[in-house]
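In: just need the structure, nothing else, for what follows:
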Amino acid sequence: MVFVTAVDLITGPGVGLLPLVSLGPAFAGLTGGWRRTAFIGAAAIALCLGLSAYDGLLGTRRGLTALLSVVGVTAAGLAAAVRRQRREAELASVRSIAEVAQRVLLRPVPQRAGQLRVAVSYTSAMAEARIGGDLYEVVTSPQGIRVIVGDVQGKGLEAVETTAVVVGVFREAAYDEPSLGAVGGRLERALDRHLGQEKFVTAILAEVRDDNTLTLLNYGHPAPLSVGSDGAVRFLEPPGRALPLGLGEHGVPGPKPYEMPFRSGDQVLFYTDGVSEARDHSGTFYPLETRAHRLRMPDPDMALAAVREDIMAHVEGPLQDDAAMLLLRYRPD
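Out: As a prediction, the model looks like this:
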């Protein structure tokens, strides 16, 4: 508006820039609230009247056309600003509801469970919804600390519904069932009733007992990463591949549990494929094993935050898939 005024004062009415004063309320309607738009619109109308009087166009067809242009654009800007603010309020309400739903569905895990320190990081690919198809849970049972980390096939509300089924069944079964295999069987039966054909959930179940033993049961999920107290880094691959949850009721044998020692200072990182399959612009996967040194930070939450920031730096943009990480660290005596 200042630029148009300066040019009009310098060049006079012959150039015909007076209607361009309406650009002020037009941009105000796109970027500001309705009060700001109304203020700038009133200023534009006053400026248009003043320039029309200065140029001798007041009461002429050109002056009236310019004034009507400013008034019309101001009215349109006001309507756009009101509508945009209303949509922003609705979006904020939806986000708050999604956050509450996520806290109910994926409630915060305990930071300490027995001799374990637990940390979680969750990044949804749907930033507006802040909720996705990755899942995790930690349950303290009479048999030990039991953990699940999984990834539901698909996206959207259907994936969220399946996540709710898996987490709900696990919370009950992890406390009641005597073995991880029995917990997996409960999950299989529940998903067989819930899921449609060719739908599945990759998941890994874990149990940490008081005898310093970690037991794993892998349903087609990426192998967790072990970082020993001595600095040794390795993937905890299962003895054999198994089908994901939801496909085991078709007569195929389920996974076999495998055990390993889990002692003071050791830690295990569970994650979903949104971490291991995060790619940069050249298509290179995120090298999780070579970045395991970031997990040696004193605080587990800070360690996961460092890994998450490193993943974002690797992809140089938003993630294309949900990414969940759960870190179990055996606290030193």
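In: all contacts plus neighbour counts: C-alpha atoms, from now on.
Out: Fine.
In: neighbours of residue 313, how many?
Out: Residue 313 is surrounded by 12 other residues when neighbours are defined as other C-alpha atoms under 10 Å.
In: likewise residue 14?
Out: Using other C-alpha under 10 Å, residue 14 has 8 other residues around it.
In: name the nearest residue to residue 234, sequence neighbours excluded.
Out: Taking C-alpha to C-alpha, 6 or more residues apart in numbering as the measure, residue 234 lies nearest to residue 226, with 5.4 Å between them; neighbours along the chain are not counted.
In: sec struct for the one you found, please.
Out: Reducing the assignment to helix, strand or coil with DSSP: H, G, I helix; E, B strand; the rest coil, the entry for residue 226 is strand.
In: show me the contacts for it.
Out: Shown here is residue 226, whose contacts under the criterion C-alpha atoms under 8 Å, 6 or more residues apart in numbering are 232, 233, 234, 235, 236, 266, 267, 268, 269.
In: ok, 10 Å please
Out: Applying C-alpha atoms under 10 Å, 6 or more residues apart in numbering, one finds that residue 226 lies in contact with 232-236, 262, 266-270, 289, 292, 327-328.
In: kindly report the same for residue 318.
Out: Listed by C-alpha under 10 Å, 6+ apart, the contact partners of residue 318 are 123, 124, 125, 126, 127, 311, 312.
In: the structure of the following sequence is requested for comparison with the preceding one:
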Amino acid sequence: MGVVGLSDMLAGPDVRFRPLLALGPAFAALWCGMRRTALVGMAALALAVLLSSYSHALGKRQNTLMLAMVAGITVASVFASSGRQKRERLLAEVRSVAEVAQQVLLRPVPRRVGPVRVAVSYTSATAEARIGGDLYEVASTRAGVRVIVGDVQGKGLEAVETAAAVLGAFREAAYDEPELTGVVARIEASLGRQLSGEKFVTAVLAEFDEGDTATLVNCGHPSPLILRQGGVGAFAEPDDVAPPLGLTGLADIRPRPYTIGFAPGDRMLFYTDGVIEARDGEGRFYPLLDRSGLLKAADPEKALEELRSDVLRHVGGRIGDDAAMLLVRRR
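Out: Got it, this is the predicted structure:
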């Protein structure tokens, strides 16, 4: 408004910049509250009166219309500021509810549980949402430490509802079922009562006991990455590719457990497809196996943070899909 006023004074009587003073309250409504927007509008109106007096335009019809326009835009800006503040408060409440729902759905995992250390990372494709269809859980049971990492087909509230159903079934079955296949069957039964059509959930379940092995059941999910002590990374591929949860009744192949070596110092990375499908500017997928050396840090949380930062550098900013990672290290 000061620039507009100075320009109006220097331009002479033939060129009038005074109507541009209405930009002051209009822009104030975008960032300021009602009171400050009203003060800016009053300052614009006062400056318009002073400039009109300086130019001997007070009382003229065109100038009076200009003053009325500045006053009207000021009033409209105050109301606009009030509406914006209400929407911001509503958005803050919604974000708060979403954050609480995320904490209930994806509870913090223990750093040390049984014979393993655990770290988890969740990166949302939509920073405002903080919640999505990727899921993970760690449970310490009589059979050992049981883990699930999965990815729900689709997005939005429906995906969140399905993820909640999977986690609820896992949290119950993990403590009751003696075998991982029983846990899978319980989750499948729960999804059968809720899913419709051809919706599905990819998931991988693991069980870590006091021995030097780990038992896995893969239901159409990307295979975990194994990093041996002092060695290179490799994917723990299943013998048979089982269909995702929700579709097992449509295929002849049933999810079957398979065992791999998991000695002290070994690391196992569970992840969702948001990691391996992250693309750079040239459309190249993230080379997880080539970057497995980033997981060699003794602290799983530090190793996982380095890998997450590398994924974000690869895409050059925000990822295109939710990405969940859970790193397990044999103590």
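In: re earlier: which of the contacts of residue 226 of structure 1 count as buried?
Out: A residue is treated as buried here by neighbour count (16 or more other C-alpha atoms under 10 Å); on that basis the buried members of the contacts of residue 226 of structure 1 are 233, 236, 262, 266, 267, 268, 269, 270, 292, 327, 328.
In: buried ones only from the contacts of residue 318 of structure 1, please, as a PyMOL command.
Out: Selection of the buried residues among the contacts of residue 318 of structure 1 in PyMOL, burial being defined by 16+ other C-alpha under 10 Å:
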select buried, resi 123+124+125+126+311+312
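In: make CSV out of the contacts of residue 318 of structure 1 and add secondary structure and distance to residue 256 of structure 1.
Out: Conversion of those to CSV gives the following (DSSP: H, G, I helix; E, B strand; the rest coil; distance: C-alpha to C-alpha, whole Å):
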residue, secondary structure, distance to residue 256 of structure 1
123, strand, 30
124, coil, 31
125, coil, 32
126, coil, 34
127, coil, 37
311, helix, 32
312, helix, 35
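In: pick out the most distant pair among the contacts of residue 226 of structure 1.
Out: By the measure C-alpha to C-alpha, 262 and 289 form the most distant pair in these, at 18.9 Å.
In: got the buried residues for stretch 283-297 of structure 2?
Out: Buried positions in stretch 283-297 of structure 2, judged by neighbour count with 16+ other C-alpha under 10 Å: 286, 288, 292, 294, 295, 296.
In: err, stretch 173-187 of structure 2, not the other one
Out: When neighbours are counted by 16+ other C-alpha under 10 Å, the buried residues of stretch 173-187 of structure 2 are found to be 173, 174, 175, 177, 180, 181, 183, 184, 185, 186, 187.
In: got the contact list for the residue lying closest to the third one once chain neighbours are set aside?
Out: Meaning residue 175 of structure 2. Spatial nearest neighbour of residue 175 of structure 2, chain neighbours left out: residue 141 (5.5 Å); criterion: C-alpha to C-alpha, 6+ apart. Listed by C-alpha under 10 Å, 6+ apart, the contact partners of residue 141 of structure 2 are 114, 174, 175, 176, 177, 178, 207, 209.
In: and if you look at residue 291 of structure 1?
Out: Contact analysis of residue 291 of structure 1 by C-alpha under 10 Å, 6+ apart lists 306, 307, 310, 311.
In: most neighbours among those, which one?
Out: residue 311 (26 neighbours).
In: so that residue sits against residue 294, correct?
Out: No: counting by C-alpha atoms under 10 Å, residue 311 of structure 1 does not reach residue 294; the two are 11.5 Å apart.
In: common neighbours of those two, please.
Out: By C-alpha under 10 Å, 6+ apart, residue 311 of structure 1 and residue 294 have these common neighbours: 288, 305.
In: go through the buried residues of stretch 173-187 of structure 2 and name the one nearest residue 33 of structure 2.
Out: The shortest gap between residue 33 of structure 2 and any of those belongs to residue 187, at 50.3 Å (C-alpha to C-alpha).
In: the closest one and residue 273 of structure 2: what is the separation?
Out: Distance of residue 187 of structure 2 to residue 273 of structure 2, given as C-alpha to C-alpha, to the nearest Å: 21 Å.
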